[in-house]
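Colleague: Sequence first, then the predicted structure:
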Amino acid sequence: MTERTLILVKPDGVRRGLSGEILRRIEAKGYTLVAVELREATPELLSQHYEEHVGKPFYEPLVEFMMEGPTLAIVAEGNAVIEGFRSLAGTTNPTSAAPGTIRGDLGRDWGLKVMQNLVHGSDSEESSAREIGIWFPNL
């Protein structure tokens, strides 16, 4: 079953020049890029994207981090792309992410107040539909 997912190359990945490598890995896995756009996230967009975290202690540092620079927003499509990209990304913590994953190969813990872990991928069909609607309302 073909599905779509939202993938974000977060500001740390864009700043470090890793967008091309991350796109390469997505395409090498066989997924189709439906939309790719370099965006400056706004507080309004981020409050929608991270609505389930509003009020939590890490919310403000997370929003600050996501506004530090541009984010590469991607919609990718393919069979089981949601699960497949999350596997490709690796676990949330780059220190424990497996070698061969984006976070395992390219990420590390910088000792900052919020984990800068290069990428975001939707975790379900429901969140994918909601997140794509936020970042790409015309799709």
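Modeller: On my side now, so go ahead.

Colleague: Going by C-alpha atoms from here, please, whenever you check contacts or count neighbours.
Modeller: Will do.

Colleague: leaving aside the residues next to it on the chain, what's closest to the residue nearest to the spatial centre of the chain?
Modeller: For the chain, the residue nearest the mean C-alpha position is His120 (2.0 Å; Cα atoms, centre = their mean). Once flanking residues are discounted, His120 sits nearest to Leu8: 4.9 Å by Cα to Cα, 6 or more residues apart in numbering.

Colleague: next one: Ser122
Modeller: Ser128 (5.0 Å).

Colleague: Got another one to weigh against that:
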Amino acid sequence: MSLQQTLILLKPDAVQRRLCGKILGRLEDRGLKIVALKMLKVTKELAAQHYAEHVKKPFYPQLEEFITSGPVVSLIVEGPGAVQVVRDMMGKTNCRESAPGTIRGDYGLSRQVNLIHGSDSPESAQKEIAIYFRPEEILSYDSTLAEWVCAGDEK
């Protein structure tokens, strides 16, 4: 298992519903290490850069309107297999189809207003991280709990 970083956005609905602390707690409880964190307002230009593959699709205007409607919390977490771990924790895109115990399954009811974004592959994670964070904003540090989260050969 390789150590990975992945981008997470806590979307405007998560911020407005004051769920950021609960979601961050779940990520940390799982053993993922936060290596970057900030709050920002996604502009139309930033949305178009992030969702470049969707810009020409019919649903894009609604997606852009939602992601630019309020502040988001952007973060990078690190851990073994972090991309898939976060995807599994998030649940299906449509919250109504997400299993209980997932973030979307526990806190959401919508397909579009769905609380959280996580990179869908290690390649997407690299691209998305570069959109939201400058290299100097990403911190590398030793966690005093690391040996209690994973065996040495899993890091």
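Modeller: Thanks, I have the structure now. Note that this is a predicted model, so its numbers are computed, not measured.

Colleague: can you tell me how far the residue nearest to the centre of structure 1 sits from Phe58 of structure 1?
Modeller: 16 Å (Cα to Cα, to the nearest Å).

Colleague: And Asp12 of structure 1, by the same measure?
Modeller: 17 Å.

Colleague: Which one of these two is surrounded by more residues?
Modeller: Counted by other Cα atoms under 10 Å, Asp12 of structure 1 and Phe58 do not tie: Asp12 has more neighbours, with 21 against 13.

Colleague: Let me see the contact set for the more buried one.
Modeller: Taking Cα atoms under 8 Å, 6 or more residues apart in numbering as the criterion, Asp12 of structure 1 is in contact with 116-118.

Colleague: switch to 10 Å and redo it
Modeller: 18-19, 65-66, 68-71, 107, 116-119 (Cα atoms under 10 Å, 6 or more residues apart in numbering).

Colleague: likewise Pro71 of structure 2?
Modeller: 10-16, 39-43.

Colleague: cool, and Ile103 of structure 2?
Modeller: 19, 22-23, 26-27, 86-92, 95, 114-116.

Colleague: before we move on, the earlier item: which position in structure 2 aligns with the residue nearest to His120 of structure 1?
Modeller: Counting by TM-score structural alignment, Leu8 of structure 1 corresponds to Leu9 in structure 2.

Colleague: quick one: its match and Met39 touch, right?
Modeller: Yes. Under the contact definition of Cα atoms under 10 Å, Leu9 of structure 2 touches Met39, with a separation of 9.5 Å.

Colleague: Compare the two and say which one has the larger neighbour count.
Modeller: Higher neighbour count among Leu9 of structure 2 and Met39: Leu9, with 21 against 13, using other Cα under 10 Å.

Colleague: And Asp120 of structure 2? What does it align with in structure 1?
Modeller: Match for Asp120 of structure 2 (TM-score structural alignment): Asp123.

Colleague: just checking, His117 of structure 2 is part of a strand?
Modeller: Yes. The assignment for His117 of structure 2 (DSSP: H, G, I helix; E, B strand; the rest coil) places it in a strand.

Colleague: That one reaches Met89, doesn't it?
Modeller: No. Using Cα under 10 Å as the test, His117 of structure 2 is too far from Met89 to be in contact (11.1 Å).
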